[in-house]
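Trainee: below are the sequence and a predicted model; questions follow.
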Amino acid sequence: MHDPLTPVSVISSVPVIEKGTPYAASASTPKQLLRYVPLPAAAVLAPALAHNIAWMQRFAADHGAELAPHGKTTMTPELFKRQLAAGAWGITLATAVQTAAAHAHGIERVLMVNQLIGEPNMALVADAIAAGLDYYCVVDGVDNVRALGAFFAARGLRLQVLVELGVAGGRCGCRDADQVAAVVAAIAAEPALALVGVEGYEGLIHGGDEVAAVRAYAARLVETVRSLRESGALAREAPIVTASGSKWFDLIAEGFDRAELRQHYTPVLRPGCYVVHDHKLYAGAMAEIKSRHPQLAGELQPALEVFAQVQSLPEPGRAIVALGKRDIGHEPDLPIVLRRYPQGQATPCAVDGWRSVHIMDQHLFLELPAGAEVAVGDVIAFGTSHPCLTFDKWRRLLLVDADLNVEETLETCF
């Protein structure tokens, strides 16, 4: 990770703008990304960001579900706060360290969709719970249940847990009803644990009729939480049933959108990448969602872009850009060329036929069509495929308006 440098960080007479603080409108304070920001720099487009946050919150509400966005995508507390202000139930996270960081920035409810393993991690979580955090994690094995029960009993705390249901060939999670029964029985034997629901992740379902498989998985989650509620095993009046990554959230929402669940359960959707969306991987998923639901109003918009300069034109048809693996995600797809700003001018030019062909630590190779206009110093805007792998490369990103004027700096806490 590195510091992307805010527009003012190289000007000693002007302080770095803190998170949440807009740029002052004065001649001595530069504002425009293309003119004043040392590149490369990662930017979040404010209009698209606001649209995405509102769109997904409305989508969840329309399906009778709560929204707990997966915060690992951005690990940016200022974005968490925007999501919560829009109505999110909580923030989903993956690790105890992420949980502690979010809580330190004022997040009051965390759904950790991972097993809490190891006493140092348990201690981080216990400290946060003792300080008022409403925390949940998942379990899928008897040994982990016993370890958690002993640790939190010794701390005088009660830990809220969900049984995780896995898929064959996937990662964590109970594979069958017998495993679920064993875990539930183990939780019942631990007074320091409270079983509050069922959790799953459908993103590892591949092959065959994936749509049908995801729908069947959602039904399995619902039937499991119903069975546990009827058996009296759950310690929560409105038990949680939760799943949904960023690809199949519509199918999970459909599976959870039942009158009984709206009345007696807490369905929780947890997509993360939607907040900034992307230009390929999830753009394709959005197109599929729209094809399944042609009546769906609007769609998510890409909000994350990385700006860098052409640094060399070593041979015809090739440009080298000062951008590399340390600056932008490159899996599952290389950076997507979006626009060219000649010498940083505000009006962009089209880049039809331009494509990334190779990336190194600090260099990106572009293949250009014959006759392409380009010069050293031109600024290129790039899109991403899977935004998680770009956010974690930056300590600060820039929130910009439609004209690329910088409104705030957004600090990450990876």
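Mentor: Looks like it arrived, so ask away. Residues are numbered from 1 along each chain as shown.
Trainee: CA only for contacts and neighbour counts going forward, please
Mentor: Fine.
Trainee: hey, where'd the helices end up in the chain?
Mentor: For the chain, the helices defined by DSSP state H occupy 33-36, 46-62, 77-85, 96-104, 119-130, 142-154, 177-188, 210-231, 249-256, 259-264, 281-292, 388-391.
Trainee: for residue 317, find the nearest of those helices.
Mentor: Across those, residue 317 has its closest neighbour in helix 33-36 (24.8 Å, Cα to Cα).
Trainee: now do that closest one: distance to the chain's middle.
Mentor: On the basis of Cα atoms, centre = their mean, to the nearest Å, helix 33-36 sits 28 Å off its chain's mean C-alpha point.
Trainee: repeat for stretch 359-367
Mentor: For stretch 359-367, the distance to the chain centre is 26 Å (Cα atoms, centre = their mean).
Trainee: ok, and the closest non-adjacent residue to residue 17?
Mentor: Distances taken as Cα to Cα, 6 or more residues apart in numbering place residue 409 nearest to residue 17, at 6.5 Å, with adjacent residues excluded.
Trainee: next, the contact list for that neighbour, please.
Mentor: Residues in contact with residue 409 (Cα atoms under 8 Å, 6 or more residues apart in numbering) are 6, 17, 18, 19, 20, 21, 396, 397, 398, 399.
Trainee: returning to that earlier point: how about TSV for the helices of the chain, with distance to residue 335 and mean neighbour count added?
Mentor: Output for the helices of the chain, formatted as TSV (distance: least, Cα to Cα, whole Å; neighbours: other Cα atoms under 10 Å):
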stretch	distance to residue 335	mean neighbour count
helix 33-36	19	19
helix 46-62	19	19
helix 77-85	23	19
helix 96-104	27	20
helix 119-130	35	17
helix 142-154	40	18
helix 177-188	42	17
helix 210-231	27	17
helix 249-256	25	22
helix 259-264	41	13
helix 281-292	12	16
helix 388-391	10	22
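Trainee: adding distance to residue 404, write these out as a markdown table.
Mentor: As requested, the helices of the chain are arranged in a markdown table below (distance: least, Cα to Cα, whole Å):
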| stretch | distance to residue 404 |
| --- | --- |
| helix 33-36 | 6 |
| helix 46-62 | 9 |
| helix 77-85 | 19 |
| helix 96-104 | 28 |
| helix 119-130 | 38 |
| helix 142-154 | 48 |
| helix 177-188 | 51 |
| helix 210-231 | 39 |
| helix 249-256 | 31 |
| helix 259-264 | 42 |
| helix 281-292 | 22 |
| helix 388-391 | 19 |
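Trainee: another one to put next to it:
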Amino acid sequence: MDRAALDALGEEQVDWRHKGMPPELWGRTVGELRARRPHLSQLPTPLLTLSRTALDHNLAALASWCADRGFDLAPHGKTTMAPALWEEQLQAGAWAITVANLPQLAVAREFGVQRVMVANAVISPLSLRWMSDELAAHPEDEIYVWADAVRTVQLMHDALAADVPDPGTRPKLRVLVERGGSGGRTGARDLATALEVAAAVEDSPYLELAGVAGYEGAMAHTPDEQAREVVAAYLRDLAQVHHELAAAGCYPEGSTPVVSAGGSAYFDVVDDVLRPLADSGARVVLRSGAYIVHDDGFYRGISPLGEHPRTAGPTLRAAMHGWVRVSSQPEPGMAIFDAGKRDLPFDEGMPEVQLLRPRNTGDHTVVLEGIEVTALNDQHGFLHFDPDSPAPVQIGDELRLGLSHPCTALDKWVLVPVVEDADADDPVVVDLVRTWF
């Protein structure tokens, strides 16, 4: 990545635009705040933080898991949209960064990511021409896109041909044939269609057939054996496309075909089904993105390295937390806090109450039980507890919440404080992560 662009993030000035930053710190740069190491108690609520120790643990955990199996990792950058974290993933051995669309690709390119997979079809002529210009300016770099229909390939060819009449003057755009499954998302629904797409790519002098890809997370949403078998059947179909293309000699001579699958929920099944492809010379690429942040909800329950591991390796740790303050106790058994849907993820489960921060100097954090987040409004959260027992919280109390679904957590924050130890009585802020959503 572009070291100068990353270093420049430290020069950004913190001000009123950055939710979670108090007026006392406005006017200071991110680099100054890193050096100052403020405590969490110096920041207002609501707040989202990341844990440095958990991030480091998760980076190492999946890097070693992939290395042990001969897999490559192209983590989905859309999870964090944080180039500083992408750099850490690449430094930990990631082969590429995955994105979902042109705006995300533009962020990756602005920060110098040299190998990017766009896990989507790109059919906008304006987008395709910009990508062609990027490759022309940086011929050593690689951009991969997906296609699941001959019509998609035709549109890509036409857009590139209109912009560059002579295809020999620019690097080719690499294309992965996307295999889908019944009831899933995008992707060719049968082998014949997938092979037709591959043939269309081969026929275009502007495109290069680079391999096969798909997304198994759309096939199932639970960790049980039946769900995993549905995923396995889909992955076998994906592998069949690769086998057919390899047997027919469709891949460019001397190239290493890419076979890509693996979100953050079923990479154990990817291991079971696709490892033989890695052993036989294909580049098997996982695109797991949520692993670096993990969570205390959906991924804690479904990840192969979650609370109920289904594969060997260190279990992942939740690296994100919400911090809120009780602002009202309008009736027995109920309290309101100062964060809502604008601040915290809610699409894969409500936040969970974990800790009460110290009320007074010298106090310590207290684990809270018997108190539940039942709903989120735009800017308010609802707590419920036994109305016939003493209230476990009072107005002014600050709580730590466990959160579910990293992909819809970080998109609500431009600057995310990174704390050294989220379990400390008053965690120290050691960094600020900039996101681009």
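Mentor: Yes, it's here. From a predicted model like this one, the values you see are computed outputs, not experimental measurements.
Trainee: the residue nearest to residue 17 of structure 1 matches what in structure 2?
Mentor: Counting by TM-score structural alignment, residue 409 of structure 1 corresponds to residue 432 in structure 2.
Trainee: for residue 330 of structure 1, same thing?
Mentor: If you follow residue 330 of structure 1 across to structure 2 using TM-score structural alignment, you land on residue 346.
Trainee: also residue 387 of structure 1?
Mentor: By TM-score structural alignment, residue 387 of structure 1 lines up with residue 406.
Trainee: number of nearby residues for its match?
Mentor: For residue 406 of structure 2, the tally of surrounding residues (other Cα atoms under 10 Å) stands at 28.
Trainee: ok, it - contacts?
Mentor: 79, 80, 290, 293, 294, 295, 320, 345.
Trainee: name the nearest of the residues you listed relative to residue 3 of structure 2.
Mentor: Closest approach to residue 3 of structure 2 among these (Cα to Cα): residue 80, at 18.9 Å.
Trainee: for that closest one, grab the count of nearby residues.
Mentor: 25.
Trainee: chain neighbours aside, what residue packs nearest to it?
Mentor: Nearest to residue 80 of structure 2 is residue 410, by Cα to Cα, 6+ apart, at 6.0 Å.
Trainee: gap between the one you found and residue 344 of structure 2?
Mentor: Counting by Cα to Cα, to the nearest Å, the gap from residue 410 of structure 2 to residue 344 of structure 2 is 9 Å.
Trainee: equivalent analysis for residue 124 of structure 2, please.
Mentor: Using Cα to Cα, one obtains 33 Å as the distance from residue 124 of structure 2 to residue 344 of structure 2.
Trainee: which one's more surrounded, these two?
Mentor: Remark: of residue 124 of structure 2 and residue 344, residue 344 carries more neighbours, 31 against 12, as counted by other Cα under 10 Å.
Trainee: ok, now which ones touch that one?
Mentor: Counting by Cα under 8 Å, 6+ apart, residue 344 of structure 2 touches 48, 322, 351, 403, 408, 409, 412.
Trainee: try it again with 6 Å
Mentor: Residue 344 of structure 2 makes contact with residue 409, according to Cα atoms under 6 Å, 6 or more residues apart in numbering.
Trainee: tell me which residues of stretch 245-263 of structure 2 are tucked away?
Mentor: Across stretch 245-263 of structure 2, burial judged by 16 or more other Cα atoms under 10 Å covers 245, 250, 251, 257, 258, 259, 260, 261, 262, 263.
Trainee: ugh, typo on my part, it should be stretch 341-360 of structure 2
Mentor: 341-346, 349-358.
Trainee: measure the residue nearest to residue 80 of structure 2 to residue 295 of structure 2 for me?
Mentor: Per Cα to Cα, residue 410 of structure 2 is found 12 Å from residue 295 of structure 2.
Trainee: check residue 83 of structure 2 too.
Mentor: For residue 83 of structure 2, the distance to residue 295 of structure 2 equals 20 Å [Cα to Cα].
Trainee: now the aligned partner of residue 86 of structure 2 in structure 1: how far from residue 165 of structure 1?
Mentor: Aligned counterpart of residue 86 of structure 2 in structure 1: residue 80 (TM-score structural alignment). Per Cα to Cα, residue 80 of structure 1 is found 27 Å from residue 165 of structure 1.
Trainee: over to residue 235 of structure 1?
Mentor: Distance, residue 235 of structure 1 to residue 165 of structure 1, by Cα to Cα: 18 Å.
Trainee: what do we get in structure 2 for residue 115 of structure 1?
Mentor: By TM-score structural alignment, residue 115 of structure 1 lines up with residue 121.
Trainee: its match: how many residues sit nearby?
Mentor: Applying other Cα under 10 Å, we find 23 residues neighbouring residue 121 of structure 2.
Trainee: please tell me how far the closest residue to it other than its chain neighbours sits from residue 78 of structure 2.
Mentor: By the measure of Cα to Cα, 6+ apart, the closest residue to residue 121 of structure 2 outside its immediate chain neighbours is residue 146, 4.8 Å from it. Distance, residue 146 of structure 2 to residue 78 of structure 2, using Cα to Cα: 17 Å.
Trainee: before we move on, back to that, in strands, which of the buried residues of stretch 245-263 of structure 2 fall?
Mentor: By the criterion of DSSP state E, membership of the buried residues of stretch 245-263 of structure 2 in strands covers 258, 259, 260, 261.
Trainee: OK, contacts around the second one?
Mentor: By that I understand residue 259 of structure 2. For residue 259 of structure 2, the contact set (Cα under 6 Å, 6+ apart) comprises 211, 212, 213, 284.
Trainee: which residues touch stretch 292-311 of structure 2?
Mentor: With contacts defined as Cα under 6 Å, 6+ apart, stretch 292-311 of structure 2 is touched by 55, 58-59, 223, 265, 268, 315-316, 318-319, 402-404.
Trainee: show the end-to-end separation of stretch 112-120 of structure 1, please.
Mentor: From start residue to end residue, stretch 112-120 of structure 1 stretches across 16 Å - Cα to Cα.
Trainee: centre of the chain to that stretch, how far?
Mentor: For stretch 112-120 of structure 1, the separation from the chain centroid amounts to 19 Å (computed by Cα atoms, centre = their mean).
Trainee: try stretch 330-349 of structure 1
Mentor: Centroid separation for stretch 330-349 of structure 1 versus its chain: 23 Å, with Cα atoms, centre = their mean.
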